[in-house]
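Colleague: Just a sequence and a predicted model for now, questions to come.
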Amino acid sequence: MEEQSCYHCGDTIKTRIIFDEKSFCCNGCKTVYEIFSDNGLASYYDLDAAPGAAPGKFEGKYDFLSNKSIAEKLLEFNDGDTQVVSLYIPHIHCSSCIWILENLNKLRPEISSSQVDFPKKTIRVTYNSEGLSLKDLVLFLSSIGYEPYISLDDYEGGKKKIDRSIIYKLGVAGFAFGNVMFLSFPEYFEVNEFWLDQYKGLFRWLMFSFSLPVMFYAAQDYFISAYKGLRAGILNIDVPLALGMVVLFVRSTLEITFDWGTGFFDSLTGLVFFLTLGKFFQQKTYNFLSFERDYKSYFPIGITRITSEGKEESVHVNEIEKGDRILIRNEELIPVDGILINGTARIDYSFVTGESEAVHKESGDKLFAGGRQVSGIIEMEALKSVSQSYLTQLWSNDVFQTRKEDSFTSLINKISRHFTIVLLIIAFSATAFWAFTDVKTAINVFTAVLIIACPCALAMSTPFTLGNLLRIFGNKKFYLKNAGVIEQLAKADTLVFDKTGTITSNKKSSISYEGISLTAEEESLLKNTLRASNHPLSRTLYELLAEYDIKAPEEFNEVTGKGIEAVYKEQAMRVGSAEFVGSTGQTATLNTSVHISANNEYKGRYIFFNEYREGVENLFADLAPEYHLSILSGDNKGEKERLEKLLPKHTEMLFNQKPEDKLEYIKALQQQGRKTVMVGDGLNDAGALAQSEVGIALSENVNVFSPACDAILDATAFPKLLAFIKASKKGMQVIKISMLMSFLYNIVGLYFAVTGQLSPIIAAILMPLSSISIIAFTTLCTNLLGRKI
């Protein structure tokens, strides 16, 4: 019978099973095909030829997942019916894998969402635990050919296993290269008597033997990658490299077999050794930058801890320890797993699950990190210390990411896509030309061209430049969600600022009160109402009022852009705008005001005399020549005259702006073709932050960051905003220069290769050196940019 491959997994068929006019190697592959077809997912096979893996037999293999204590260690989130788990799946290798794994909800309705992290080969699954247990989920994934790799050591704090395969391959290639060079000495020095008479054949076949592990082990990654690319109809960069190695090996084997010459085994083993060495250094460098990004770019999230004396203190989340009693205000994020002690808890877990419906919790219930309290103030006891990288993961969750244009990446992808085709045309044309004069030179030219011209340096310029800038910005207290934000910052021509809590400082405002004096009971209720809010004016007024016993409101509601209301023992309090508290006929004031009503009776207002942040005047003066500037404020025009004196003449100012008005203003600017950066406090500005090309939330060390923003700027670094934007622009210039360097390198290298002046082994040395030189150039330039901030 003619040899055939399985329609599902691509393996060679030994016992053929035919179903739906297609051939399968086993019942498992046939069953998976049936599942996909019955659920309308047959287009899985259109993305790639034989993309699946043959499912194995798993009886009893995952019984340990039925143990609740073990399953709990694997789960990221477990609250009632909803569970979230991240699983490592080694078989993820192509676009079809991503497609099927992100459409699991069509196969199992209990799965609400699944997101693949392709570089890490992990999948994050959110599912209903009533209809699908963790064990069932793992068995289901295994049954469709995506068996997870589960190591409990990883989840118990042990170190993940390091992939040392590249080190082993480097060792094999280096050992073989050294020995082949040694055995080639008689040929190099033309020791004819000794060489020709006795040991020529032995030495040549020894060189052949040393090249075998190099060809079939050390270089296997290039052949596997080239094969997968060709199978998917893609000419990736590993195709010419693999082709060059095959030509060298076949030509060399023929030469020693028919005694035509000594072959090119030294070039072949040297080529693989230097390519592997270059890959090793590139990997080490990239891992270093990834480490910097994953663990050092923490944004400044603070939390309120209640001391043993009952006092409140603001601390960094990294200082939270197991057993600490912490205070979570309205709209704050829960940074650690803990137990609810008191207060009315309604937790929005959309950060974790993507589901926005809030969950009601009672005293004694477990609360999970990543939930947002949306109903007043609560107190909880921490069950563990915080992992800042987990909060970074929540902030970067793909559920909340708006895909924004990344022109450099798309440009490089287009170049790389056509690069291999052009390279092969040049290689074959040059070889054909030399074949008429010197066959040996033709072979050298062919392999040298395939090796020397590589878009690796071109492809590395963008991630290394932007990756290093991410790290530098993080060290300077400017925390970006991803590298694409830098490119958007560089393109910006318009900056829009919120006023209260953004260009004004919460810590330096002075306040006066006008109206009926509050009783001690009313002022106590006002203090406890403000205690639950995170609005900048609320925090400022809260700090000013006298100390009172802590009494958590029985009811609490915060209306974005309007005010807050609370009830305690039938005593009602409203704080906010005059309209919100029911005030009529009040004389206007030229300053920001917060109005108070108790039990539906208007009491008076607190008038704020704003103090602007240090450096605001200089920052706007520096921004004015290059950028269109705007101020959006929810307050009245009381500060307009003062702002006109403080800020440049052409700064546009809009007052009495509701959150929806700010959003529409950003949209109007974008319709004019402007690239906008919105800077706000992250509370009333969420819509505008999400709509703008770059949304920057200013942080005063409060635990209210939002997935709507693209960056978080520490308030102390606010005067450096222009410096960050300039560094982003310079970073784009560094990328352009490094791309130009890469092109010049390829042009010069191709010239010497095509003209026969470059040997394959020299090309193998120069290729990784070009990539490393680009990395060194971008790192040096970005470090210099960082020093200027």
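Modeller: Received, thanks. Numbers count the residues shown, from 1 in each chain.

Colleague: For the rest of this, base every contact and every neighbour count on C-alpha atoms.
Modeller: OK.

Colleague: Compute the distance between D681 and L411, please.
Modeller: D681 sits 35 Å away from L411, going by CA to CA, to the nearest Å.

Colleague: between these two, which one's more packed in?
Modeller: Neighbours per residue (other CA atoms under 10 Å) separate D681 from L411, with D681 holding more: 28 against 12.

Colleague: Enumerate every residue touching that one.
Modeller: 498, 501-502, 697-699 (CA atoms under 8 Å, 6 or more residues apart in numbering).

Colleague: Using CSV, please lay out these together with distance to A753 and neighbour count.
Modeller: Putting these into CSV (distance: CA to CA, whole Å; neighbours: other CA atoms under 10 Å) gives the following:
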residue, distance to A753, neighbour count
D498, 59, 25
G501, 62, 23
T502, 59, 22
A697, 53, 28
L698, 54, 26
S699, 56, 26
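
Colleague: okay, pairing it with this:
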Amino acid sequence: MKSCYHCGEACKSDALVFDNKDFCCNGCKTVYEILSSNDLDYYYQLDDRPGISPKTQSGKFDFLRNEEITEKLLEFKSEQVCIINLLIPEIHCSSCIWVLEHLSKLHSGVKNAQVNFPEKTVRIHFSSEKISLHQLIMLLCNLGYEPYISLSDGDKKERKIDRSLIYKLGVAGFAFGNVMFLSFPEYFEVKEFWLDQFKYVFRWLMFAFSIPVVFYSASGYFVSAFKGLKSGILNIDVPIALGITVLFIRSAFEVFFDLGTGFFDSLTGLVFFLLLGRFFQQKTYSYLSFERDYKSYFPIGVTRINHPNTENQNEEQVEVYKLRKGDEILIRNNELIPVDAKLVDGEALIDYSFVTGEAIPVTINKGEKIYAGGKQTAGLLQVEVIKAVEQSYLTQLWNNEVFDKDFKSSFQDLTNKISGYFTKAILSISIIAAIVWYFIDSSMVAQVFTAVLIIACPCALALAAPFTLGNLLRVFGQQKFYLKEANIIEKMADIDAVVFDKTGTLTSTKKNLVTYEGISLSEEEKSLLNSTLRASNHPLSRSLYEILEQNDIKTLDHFTEEVGKGMEAVSNQNSIKVGAFKYVAENTEAASDQLNQTTVHISTNNLYKGRYILKNEYRKEIKELFLELGKDKDLFVLSGDNDGERATLEKLLPLSTKMSFNQKPQDKLQFIKKLQQEGKSVMMIGDGLNDAGALKQSDVGIVISENINVFSPACDAILDASVFGKISQFFSLSKSGHRIIKMSFLFSLFYNLIGLGFAITGHLSPIVAAILMPLSSISIVAFTTIATQISAKNIQKKQE
């Protein structure tokens, strides 16, 4: 079979030929013509599959002709240049980057373009005098890189990037390096005239370097400790703040009264390593959007139909927010309906899977209500707005209190759980040691008391969790499991109930299973069936066409389609009917259709032949996954579909799995809440906007996605559908993370005990502190890094 020269897809028998090259569609041919005419045909040497087929529908981006809408999309606008940042999900390789960054060669109105590959965005500078935004978008669409523009783009706020941690880390690192350099003569007690003369200058310089470290770089620890004490909580920042304070005061005291060099090296090193751990913990997959609501899915503009008595004639492009009750709008094929509306004209076949999870499209008659979030799948519609976008059915989900509260913030991680005990223990040891030394040598009391607080500062303890979880975060990312925050890993370790959505989660959105029941079709009939399915735009027809073996395509002499019923075609005096049972078998005595099945019936030359039964294909890993998870977790399946798949699921899943069907979004949310009230720690795994409430309510909400950059509602993590079977592996890794953190605490305790031996006996010198404190931090970082890698490899081997 021939392959398309542009996109690499397999060409059908009716492939286009141009310039002695094969193309699967006119769009690919057009892209080739554009590139070759601009001397850019060496683009095809960059990658084996450089492009993708343009599939943009006519009129889809007409709303960009409205200046009010385009103003909201542009980042900057002047007479000379406009700047816009566009999300393009189809960016997938170096060739894509190359084409998009060479847009200026395709149109003189484009000044330059810069691609952000991780975020799959392109920032374009263009001249509005030479090319309008609408023309620019259509140029991208013709190249096969259709931007994703939604309602959220119109009211997005300026992105604020907090770089304060980086600045603090930089200051601490600069001071640490210089203080260590200035301290070397003191370490080795070098007896040299000039060094001895300038040691006082060095000490005061070290003091000066430490001031911005304490009062700027370490300020976050003092604020956190104060808030913790104010709330009656001894968090990990309390002993850290105490240690930093004592280090600074004692060191300053020694310098002021010429008693010694102090512990400025340990002080700056401590703050530097602590901030390094916090920076590592903050590092996450920022290019993924974990906080999407309905605005990320709804169109920003629509076509409103104006009546003759209004100022604007015929049609105009308006913002979705400006729609009011009574307005009439056009909805094109495969467009999302942004408001609750009433059908005025057209044949409506609405796919509500985005809202309810129900996979089978619903036929809507004139005058009936269509809910926001439904997608039209059968041509052009004219509808009348019943409610504004803020009042529609789907947006009511976001009025639930669960979206106004942060249920995650109360989680207390393992480090903070033990910090209270640690602080009390250290204070007790320091006081007891001071009392003992009071009777032995009262002049040593202050030195021993402060030495205990200095050496016991829990730097290694504070680094254990950030570096362990940060390393696991990176491992998960390599396995295509993207977490919003590192502490989600700790939450996963405590999960004892897992709730799965069905459609799009347990089933694949890209594959269907098909079985045929009835009289076998001849090769001639199969060919006619394929030709008829190919001419239809019905989702079931398209699905069946993609699944069936491709026979020779025939030219149809006659073709008609009745939306919601079926289609009829004639070729070489042979007729065929394809569609619903009542439409196909109206003149036959064939058995009626069974309930709760997705079927396509066939009759040829007025003789009923049989039916194709389509089922979503369940992910092949679910049986093993459920058996593995069921060993220590309660498992549940919630579905917006009817219970037609119950028997199939009962065969696939363990008997202990509890299933509920016909679940609305609010039902799913309440189900999660009920489990939590029973004391369960719940993980919800879903895929659609209808799962958003349940995902937010759950302790850990995971979205499974075929495309991690686009359709993903608010969640804690995004799971690539290709690694669905590794969920049990991720649970095992999160538990390994807990064990590694506990082992790190033991190492930290070991170092503290050694240091306490020096401190209590009054032998804690600056050089001992300078060795022990950084050594404990570095060894903890090394241990957590190696341990997490070993755990990841061991678990992966078990899975294989």
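Modeller: Sure, I can see it. The structure displayed is predicted, hence computed values, not measured ones.

Colleague: residue ranges for the strands of the stretch 51-200 of structure 1, please.
Modeller: Per DSSP state E, counting those that start in this stretch, the stretch 51-200 of structure 1 carries strands over the ranges 75-79, 82-88, 111-117, 122-128.

Colleague: again, but for the stretch 351-500 of structure 2
Modeller: So, for the stretch 351-500 of structure 2 - with DSSP E, counting those that start in this stretch - the strands run 362-364, 369-370, 375-376, 381-385, 481-483, 497-501.

Colleague: Let me have the ones you listed in a markdown table, extended by distance to S443 of structure 2.
Modeller: Below are those laid out as a markdown table (distance: least, CA to CA, whole Å):
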| stretch | distance to S443 of structure 2 |
| --- | --- |
| strand 362-364 | 87 |
| strand 369-370 | 85 |
| strand 375-376 | 82 |
| strand 381-385 | 85 |
| strand 481-483 | 54 |
| strand 497-501 | 60 |
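
Colleague: buried sites along stretch 294-305 of structure 1?
Modeller: 294, 297-305 (16 or more other CA atoms under 10 Å).

Colleague: ok, which stretches of the stretch 1-150 of structure 1 are helices?
Modeller: 27-38, 44-47, 68-74, 95-101, 134-143 (DSSP state H, counting those that start in this stretch).

Colleague: give the contact list for M683 of structure 2.
Modeller: M683 of structure 2 makes contacts with 492, 495, 497-499, 698-702, as judged by CA under 8 Å, 6+ apart.

Colleague: so what corresponds to V679 of structure 1 in structure 2?
Modeller: Per TM-score structural alignment, the equivalent position to V679 of structure 1 in structure 2 is I685.

Colleague: mean deviation (superposed) between the host helix or strand of its match and structure 1, please.
Modeller: Secondary structure from DSSP states H and E places I685 of structure 2 in strand 682-686. Once fitted to structure 1, strand 682-686 of structure 2 is off its aligned match by 2.4 Å on average (mean CA distance after the TM-score superposition for structure 1).

Colleague: that older thread, K649 of structure 1: which of the contacts of D681 of structure 1 is nearest?
Modeller: K649 of structure 1 lies nearest to D498 out of the contacts of D681 of structure 1, by CA to CA, at 17.7 Å.

Colleague: And for the alignment partner in structure 2 of L646 of structure 1, nearest residue in space, chain neighbours not counted?
Modeller: Alignment note (TM-score structural alignment): L646 of structure 1 maps to L652 of structure 2. Excluding its sequence neighbours, the residue lying closest to L652 of structure 2 (CA to CA, 6 or more residues apart in numbering) is K623, at 5.6 Å.

Colleague: Am I right that S416 of structure 1 is in contact with A453?
Modeller: No - applying CA atoms under 8 Å, one finds S416 of structure 1 not in contact with A453, separated by 11.4 Å.

Colleague: So for the two, which sits in the more crowded spot?
Modeller: Taking other CA under 10 Å, S416 of structure 1 and A453 do not tie; A453 has more neighbours (28 against 19).

Colleague: Tell me how far the more buried one lies from G270 of structure 1.
Modeller: Distance from A453 of structure 1 to G270 of structure 1, by CA to CA: 17 Å.

Colleague: Which one, of the strands of the stretch 51-200 of structure 1, ends up nearest to E601 of structure 1?
Modeller: Smallest distance to E601 of structure 1 across those (CA to CA): 42.1 Å, for strand 75-79.

Colleague: ok, and for the closest one, which residues are buried?
Modeller: Neighbour-count burial for strand 75-79 of structure 1, counted by 16+ other CA under 10 Å, picks out 76-78.

Colleague: repeat for stretch 233-246 of structure 1
Modeller: Within stretch 233-246 of structure 1, the residues that count as buried by 16+ other CA under 10 Å are 235-246.

Colleague: do stretch 688-699 of structure 1 as well
Modeller: 688-699.

Colleague: Out of the residues you listed, list just those in strands.
Modeller: 694-699 (DSSP state E).

Colleague: between these, which is closest to E641 of structure 1?
Modeller: Comparing these against E641 of structure 1 with CA to CA places L698 closest, at 24.5 Å.

Colleague: What's the closest one aligned with over in structure 2?
Modeller: Taking TM-score structural alignment, the alignment pairs L698 of structure 1 with I704 from structure 2.

Colleague: can you count the residues close to the residue lying closest to that match once chain neighbours are set aside?
Modeller: Excluding the flanking residues, the one nearest I704 of structure 2 by CA to CA, 6+ apart is L719, at 4.7 Å. A count of nearby residues for L719 of structure 2, using other CA under 10 Å, gives 27.

Colleague: What does L719 of structure 2 correspond to in structure 1?
Modeller: Using TM-score structural alignment as the criterion, L719 of structure 2 maps onto L713 of structure 1.

Colleague: Over to W204 of structure 2?
Modeller: Using TM-score structural alignment, W204 of structure 2 sits opposite L212 in structure 1.

Colleague: Which of the helices or strands spans its match?
Modeller: Going by DSSP H and E, L212 of structure 1 is in helix 200-213.
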